[in-house]
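Enquirer: Quick one, what's the 3D model for this:
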Amino acid sequence: MKRKAHLFGIRHHGPGSAALLKGALDALDPACVLIEGSTEGDALIQHAALPGMKPPLAMLFYAADEAANAVFAPFAEFSPEWVAMQWALAHGRPVRFIDWPAAVSLALTKAAREERLAALERKAAELTENSDGEDPEEGASEAPTIRLDPLDLLAEAAGYGDGESFWNVLIEQHGSGQSPLEIFAAIEAAMTEARQHQADAGGMSDAEWLREKRREAFMRGHIRDALKQHDGEVAVVIGAWHVGGLRTETTVAEDRAIVKDLPRVKVEATWAPWSDGRLSYASGYGAGVISPGWYRHLWSLYSSDRHDGPEAFAAVWQARTAALLRQEGFDASTASAIEAARLALGLASMRGLSVPGLAEMRDASLSSLCHGDDIPLAMIERRLYIGSRIGEIDEAVPQMPLAKDFELWCRRTRLKPEETASEIKLDLRSEAGLLKSTFLHRLNLIGVHWGRLIDAEAGRGTYREIWSLAWSPDMSVGLAEAFVWGLTIEQAAAAATIDRGRNANGIAALSELVRGALVADLPEAASACIDLLQAAAVQNNDITDLMNAVAPLVRIVRYGTARKLPEPELRALITALSVEVNAGVRIGSRQLDDDAASQRIIAMRAYDEALGLFGDPALLAEWRRQLALLVDDEQAAAPVVGFSLRRLHDLSLWDEPRLSAAFSRQIVGESPTRAGAFIEAFISGSAEVLIQDQTLLFLIDEWLCGLDEEVFVESLPLFRRALTGFDAVGRKRIMERIAGGRKERSAAPDVIEDNPAFERALPLLKTILGMDAHDF
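Expert: Sure thing, here's the model as predicted:
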């Protein structure tokens, strides 16, 4: 009689399946255990029994030449595959994976992605050639295939509303007293029938069936090999869906033919921490479960040696619910938790369940602990039902160097990856704060955005930074991708920054890279980017780009004393860039379209502020001279002229008669469009400034009052647009201020008493405000 392997059809991450599987393995005592999974994971199985391996964990398989092409194989402590590995390692039995190699699946994924891109390009070309703009394939698409869930079919036959509920009652919350082997035999019969029904109903496309058949061909090959190598029983742990496929009688030649000539890529495999959130179905994980937190609680019932029974099981869950509610400030007493546990048990009895399920537990919590209010339960839902656990890897497990260095940095900085978003405030004057900041900045440079700066002033390199931290297991792929840049976080960040600098478009991007390298304490990368920036500035004629490059560099020099900076080189670079800006801003401000003029104004405002902070009197004087020349340049773009005149007024460099004359020149005889653009830039800013600045306000008022009716009507929409930046209160106060009329200044100046303390502090105040001596 032909020997057959024992096929144990499980549900991925099902605690009931895991408990049944453990019982089945104990009863069968197989000589060999085979598990559905990529064969490259065989080398990683031995680490599963190490004491430092704390699920949830995942095997990460990624293409050696393209780390972004990756796939995870997650495991929780209640996953049947994890339990199978633990059982085999504890009993000294051979254990290996039998699914198709990740080398094949990743190669096919890459090919499919490239084919989709090529198809999109072909379609775009066809649409371009089709002059009437109609889609040549419109109306020719086939009706989409409706995917039928075999569990839903079984659930319908058994009188359940959906497959999830059916499986949970039958398997995950089992208590029928049947032997595990009998239950798995029943699963095999039911799932084989459901699979056949799906095939007859056309519930899967030809491509999907081909994929499944290829995977099962690989599995059958490994099962045949195991039956030849081992005289004892062979246990095969697979998804219940595959049981019927593996029982299909095929020849070796047929299985080899269907997998012949499949593409492959070189694959690297390692362990990576996973999380409860990524185990959940809500994360988009196809094999996810609705509530990892609940399934962990179920597993505690099945795996405990105490056998406390459903009463303790319900009490622990409701006590946890009450504790979380109290943490959120809600009144949840111990007596209410006891009542909730009793209610859950009563609901389970009424519904024919041996232990309360998630629905019974939730209904009981809602009634007894939340008094029917959904809001308190919703506030703890993620922590209670999903969970917030992130796995840990034993120190003895070989990892890729970047992942190992990442863990060392986490220990040094005492930062622990957590999926729940949290905020940390860093004082860069302390060694601990500066170390954490450096670490997070370096991670951002290699594309691992664990931390995000959320404080407005943090980007200026002050002594204070506020970060928002939220870890995702997908960031492990980012670490794998960054491996091409170096063996450590520091090496990778430096190399990635330099490479990005060599490929940067525009010197503003290079300036940001210089800033990023400096705050990440990468002096060599910063020096390399400074050299690239200097070379690019020589060839760059875009004044806006040059202005945008100055501001971040000045902020670093001005505020970056918490870090070691190449200050002489930075100052020389800022000076060189500023000289180029000052020399070319007038000619470069001619013939600008609306978008270019808008970008120029933003850049001029930032550049003007930066020069004030930089503190070079010669550069500042030349910049202000250029502003005056721009006001008198008839070819300069109107918004640039408006900003320039306004800035000269704000700095009190021009008196009222000169300001009024320049204002009139830009308005009188000009088209409403140009005049409106000038006005919009001239009055931009805070309404409060306009209210307090009598000269500015009544200059505009006199202009409006002097317009004839036709010009006024043409100018009104443009003027209204200029005022849209002011809120309703600001506009109302402006009207009240105009109605009050111009107030004459007193002829006699106010007498200011001498204040020696103020006189001593005045030089420092001027330096802080970035003002010259003649500004007072």
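
Enquirer: contacts and neighbour counts: CA atoms only from here.
Expert: Noted.

Enquirer: In this protein, which residue is most central in space?
Expert: Residue closest to the average C-alpha location in the chain (Cα atoms, centre = their mean): His449, at 6.7 Å.

Enquirer: Looking at the chain, which helix is longest?
Expert: Counting residues, the longest helix found in the chain (DSSP state H) is helix 102-129.

Enquirer: what helices or strands is that helix leaning on?
Expert: Applying 3 or more Cα pairs under 8 Å, 6 or more residues apart in numbering; DSSP states H and E, we find helix 102-129 packed against strand 57-63, strand 66-75.

Enquirer: Give me the helices and strands touching whatever helix or strand Lys22 lives in, please.
Expert: In this structure, Lys22 is located in helix 15-28 according to DSSP states H and E. For helix 15-28, the packing partners by 3+ Cα pairs under 8 Å, 6+ apart come out as strand 6-10, helix 80-91, helix 180-201, helix 292-303.

Enquirer: Now render those as TSV, adding distance to Asp474 and mean neighbour count.
Expert: Below are the helices and strands packed on helix 15-28 laid out as TSV (distance: least, Cα to Cα, whole Å; neighbours: other Cα atoms under 10 Å):
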stretch	distance to Asp474	mean neighbour count
strand 6-10	26	25
helix 80-91	21	21
helix 180-201	33	17
helix 292-303	18	21
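
Enquirer: which one of these lies closest to His441?
Expert: helix 292-303 (32.7 Å; Cα to Cα).

Enquirer: Between helix 292-303 and the helix or strand that comes right after that closest one, find me the angle.
Expert: The helix or strand immediately downstream of helix 292-303 is helix 310-327, counting by DSSP H and E. Relative orientation of helix 310-327 versus helix 292-303 (axes from the mean of the first three to the mean of the last three Cα atoms, to 10 degrees): 150 degrees.

Enquirer: One more, so I can put them side by side:
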Amino acid sequence: MTTSEQLRVLGIRHHGPGSARAVQRALRAFEPEVVLIEGPPEADALVDLVGDHELVPPVALLAYAPDAPGKASFWPFASFSPEWQALRWAAARGVRARFFDLPAATMLALREQALLPRASADPGPGLFDEEPQAGEEASADDPEDAPAEDIASEVRDDPLALLARAAGYDDPERWWDDVMELRAEGDPFDAINDAMAELRAGEQMRRRSAADELTEQRREAHMRKVLRAELRAGHRVAVVCGAWHAPALTGKLPTAAADNAVLRGMPKRKVKMTWVPWTHSRLAMASGYGAGVDSPGWYHHLFEAAAADLPGPDGSGEDIDAVEPPVVARWLTDVARVLRHHDLPVSAAHVVEAVRLADALAALRGRPLAGLAEVTDATLAVLCDGSRIALDLVTREAVVGERLGTVPDSAPGVPLDADLRATARSVRLAFSAEPKELTLDLRRPTDLSRSRLLHRLLLLGVDWGDPRAVSTEGTFKEGWDIEWRPELSVRVIEAALWGTTVLEAATAKLLDATGSLGEVTSGVEAALRSDLPDALPGLLRALDARAASDTDVAHLLDAFPALVRAQRYGDVRGTDTGRLAEVTEALLARICAGLPPVSGGLGPEAARALVDRIDAVQAVLPLLDDPAAEDLWSSSLQALADRADVQGLLGGRLVRLLTDAGRFDAPESAGRLARALSAGPGRQADAGSAAADQAHWVEGFLAGGALLLIHDDRVLGLVDEWVRGLHDDDFLVVLPLLRRTFGAFEPAERRNLATRTRRLTGATSQPGAPPELGDAERAGAALAMVDLILGLATTETSGVTG
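Expert: Below you'll find the predicted structure:
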């Protein structure tokens, strides 16, 4: 048997439907006994799963280091990937298939040592094992006019660009579609191999980097080593590899000794492999995947629609190779469905006209059939009515798509992954790449179990769900945005270091992460949310120790809200939080005792930080439903409010909080406001700083809403009188502070304030008193000043200068 009768090398483009159909034809004609496929040989043990009906592409081979799961590589496959179709063909006929690229053990070790260029790190799926630019670097200029370095880069990164240019095309993707993806018959592989051989033999190829050269030599040496072994055994061998490597595997091969010398001394590390789900969006070039394609959704449709009657795994069915015109009609029907899903009006007549336009464009452009460019133009003009926004929907949901593959439970994996999938099935959570909003009612057992699972995964760094706010006053509702992404499979493997079940792993990682008082309290809150009872005793012991030894009141204030929320979560989720209540009570006592020493003589920034912490405690205190705790807290705040050395922002905020809590009535709060603003700054040296401190007091007092100003004319009058009494220079100092205060109010509140201010007769105006404006010009200037403060006018339009 001659070499030509014993070997057939099929140089393909990864993730190309035309290449996939051509591989099917070539394999049926050649009938090999062994199929060698570009990919890591450690995956040979996983080939048998290709015949499992539950292994549905897009999927990927995942190689990871057991001792460092974060070090991993993927080899993705779609239904239209030629390698996948070769695997399926071999599985259906009982033909032995194996991978013959450089081992993943070596690839990961080289990457770890920074000896492998990033573009070559995932060699299996790469178009020509580097990152193709899809014509982005292609030029209509004569290649002879380009620098040799640029030509070398173009040849290696995208051989299609030069081949397309030689054929008279300015777009490599369009040329490839015409000659391969839309090809209805024939065997293109000999021509492809010859073209690649010419490109590889060029002078420019000797200008590549040493790292690229060495990596490629090693990969091709390993491929030849496996190929020689199969040929010596007398097998008929079909090779499916990236077209760039095809010339290195045909003709007269280098000696085995030469290849062994290239392979000698390569590093290795222990690896494991499995199948994991993948998505079409991760096959897209826009995702950063080097061997990606622009339109995985379109390619999937192109392959599946044209090959609907091709032989299945059992070998049944009719052979249909041609891409029939109904493919375009079916595609545009699917596009119409996408648009209707977004409530855009698209009729059957629109689809008919779009098909006609696509066919006409193909004829005008001299293409064998309408390709993606033609159907996209027709979609934009007819179905989207010229709207680029609607076309973006089509691109995202149809042209790219978000199809997620599935992997059978029999695929090897870490125990944690098996537990995750079993738990997800028990709570009816599906692994889907489609973003979905989920609102959980924690009073329902299934929703409560879902919440616990998602919270536990967050602790493990597997953010399948992202918490979102829910518009409800109760604590029984919880919102999530869930979306399963392929990289989460790697994070599950990383998390497997903590345990064999989600519960066990989350508990172990949470206990290991304890640190500062704030971190421990956050851990307690997370433990209650996630229902990790075994973690609570250790966390509470750590909490006792940190709370007793930490003398920083800021740390205590930061820790308190999380503890209070943790108690409420325990109530909602049916968890015993009695021990936690004791710690919370003791912590509040320490906060109240420690506040006075740290509250005096603060600067504006330090005071603002303390105000934020006091607000956080005030917001959660009602959740305790403990009158004694609220009384202790309010008494402490009142003692601070009576001090003269408290910075203005803090003083004003304390008075407002005590007013809202009912400790100060309206006359008392108005009197404190009047005293804070009564000492006019005059024009002494520190007048500007005094006015600023008064403005800070007002800011603290009014923070949180304008209701106090709206419903109490005395308070509003005091603020108005103070503003009108400011000197021009002082007004310029306080204006930014006042704009920040009033700008935080709702527009309706600001309009209401403006209306009420216009009715004021002075600082002591009483409700219902008739307006006595006096001099119209002075009144107009004052009202314009109020509009300026409230953000309803600008200095340019108001005419106010002081």
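
Enquirer: Tell me how the two chains score on TM-score.
Expert: The TM-score (TM-score structural alignment, normalised by the length of the first structure) is 0.84; 710 aligned residues with a Cα RMSD of 3.1 Å.

Enquirer: sorry, back to before: after the longest helix of the first structure, next one along is what?
Expert: Toward the C-terminus, helix 102-129 of the first structure is succeeded by helix 150-158 as the next helix or strand (DSSP H and E).

Enquirer: For that next one, give me the average deviation versus the second structure.
Expert: Taken against the second structure, helix 150-158 of the first structure registers an average deviation of 0.5 Å after superposition, with mean Cα distance after the TM-score superposition for the first structure.

Enquirer: quick one on the thing from earlier: ok, now which ones touch the residue nearest to the centre of the first structure?
Expert: Leu440, Leu443, Met475 (Cα atoms under 8 Å, 6 or more residues apart in numbering).

Enquirer: cutoff 10 Å now
Expert: For His449 of the first structure, the contact set (Cα atoms under 10 Å, 6 or more residues apart in numbering) comprises Leu440, His441, Arg442, Leu443, Leu469, Ala470, Trp471, Ser472, Met475, Gly478.

Enquirer: What's the match for it in the second structure?
Expert: Per TM-score structural alignment, the equivalent position to His449 of the first structure in the second structure is Asp463.

Enquirer: Tell me the residue in the second structure aligned with Pro80 of the first structure.
Expert: Aligning on TM-score structural alignment places Pro80 of the first structure opposite Pro82 in the second structure.

Enquirer: so that match sits right up against Glu181, yeah?
Expert: No - Pro82 of the second structure is beyond contact range of Glu181, at 11.6 Å (criterion: Cα atoms under 10 Å).

Enquirer: Quick check: neighbours shared by those two?
Expert: Common contact partners of Pro82 of the second structure and Glu181 (Cα under 10 Å, 6+ apart): Arg13, Gly16, Pro17, Gly18, Ser19, Ala20, Arg21, Ala22.

Enquirer: List just the nearest of these to Gln766 of the second structure.
Expert: Using Cα to Cα, the shortest approach to Gln766 of the second structure within those belongs to Gly16, at 80.7 Å.

Enquirer: isn't that closest one right next to His300, touching?
Expert: Yes - here Gly16 of the second structure lies in contact with His300, judged by Cα under 10 Å, at a distance of 9.2 Å.

Enquirer: Need the residues touching each of those two.
Expert: Between them, Gly16 of the second structure and His300 share these contacting residues under Cα under 10 Å, 6+ apart: Ala78, Ser79, Phe80, Ser81.

Enquirer: Please name the residues that touch the closest residue to the first one other than its chain neighbours.
Expert: Sequence neighbours aside, Pro58 is the residue nearest to Ala78 of the second structure in space, at 4.3 Å (criterion: Cα to Cα, 6 or more residues apart in numbering). Residues in contact with Pro58 of the second structure, defined by Cα under 10 Å, 6+ apart, are 76-81, 84, 276-280, 282-283, 300, 403-407.

Enquirer: Please identify the residue in the first structure that aligns with Pro58 of the second structure.
Expert: Pro58 of the second structure maps onto Pro56 in the first structure, by TM-score structural alignment.

Enquirer: One more: His711 of the second structure?
Expert: With TM-score structural alignment as the criterion, His711 of the second structure pairs with Gln692.

Enquirer: can you check Ala508 of the second structure too?
Expert: Aligned partner of Ala508 of the second structure by TM-score structural alignment: Ala495.

Enquirer: What helices and strands are in contact with the helix or strand hosting that match?
Expert: Using DSSP H and E, the element containing Ala495 of the first structure is helix 489-502. Secondary-structure packing of helix 489-502 of the first structure (3 or more Cα pairs under 10 Å, 6 or more residues apart in numbering; DSSP states H and E): helix 401-413, helix 431-445, helix 507-519, helix 523-539.

Enquirer: and the nearest residue to Val734 of the second structure once chain neighbours are set aside, how many neighbours?
Expert: The shortest distance from Val734 of the second structure to any non-neighbouring residue, by Cα to Cα, 6+ apart, is to Ala692 (5.5 Å). A total of 25 residues lie near Ala692 of the second structure under the criterion other Cα atoms under 10 Å.

Enquirer: Just want to check the distance between Ala314 of the first structure and Ala722 of the first structure.
Expert: 65 Å (Cα to Cα, to the nearest Å).

Enquirer: Looking at those two, which has the bigger crowd around it?
Expert: The neighbour comparison of Ala314 of the first structure against Ala722 (other Cα under 10 Å) goes to Ala314, with 24 against 19.

Enquirer: pretty sure that one is in contact with Met361, am I right?
Expert: Yes - contact criterion Cα under 10 Å: Ala314 of the first structure and Met361 qualify, at 7.5 Å.

Enquirer: quick one on the thing from earlier: reformat the helices and strands packed on helix 15-28 of the first structure as TSV; add distance to Gly730 of the first structure.
Expert: Output for these, formatted as TSV (distance: least, Cα to Cα, whole Å):
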stretch	distance to Gly730 of the first structure
strand 6-10	67
helix 80-91	65
helix 180-201	68
helix 292-303	53
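
Enquirer: closest one to Lys266 of the first structure among those?
Expert: Nearest to Lys266 of the first structure, of all these, is helix 80-91, at 25.0 Å by Cα to Cα.

Enquirer: got the residue ranges for the strands in the second structure?
Expert: Under the criterion DSSP state E, the second structure carries strands at the ranges 7-12, 34-37, 59-65, 68-77, 96-99, 237-242, 272-277, 436-441, 465-468, 477-482.
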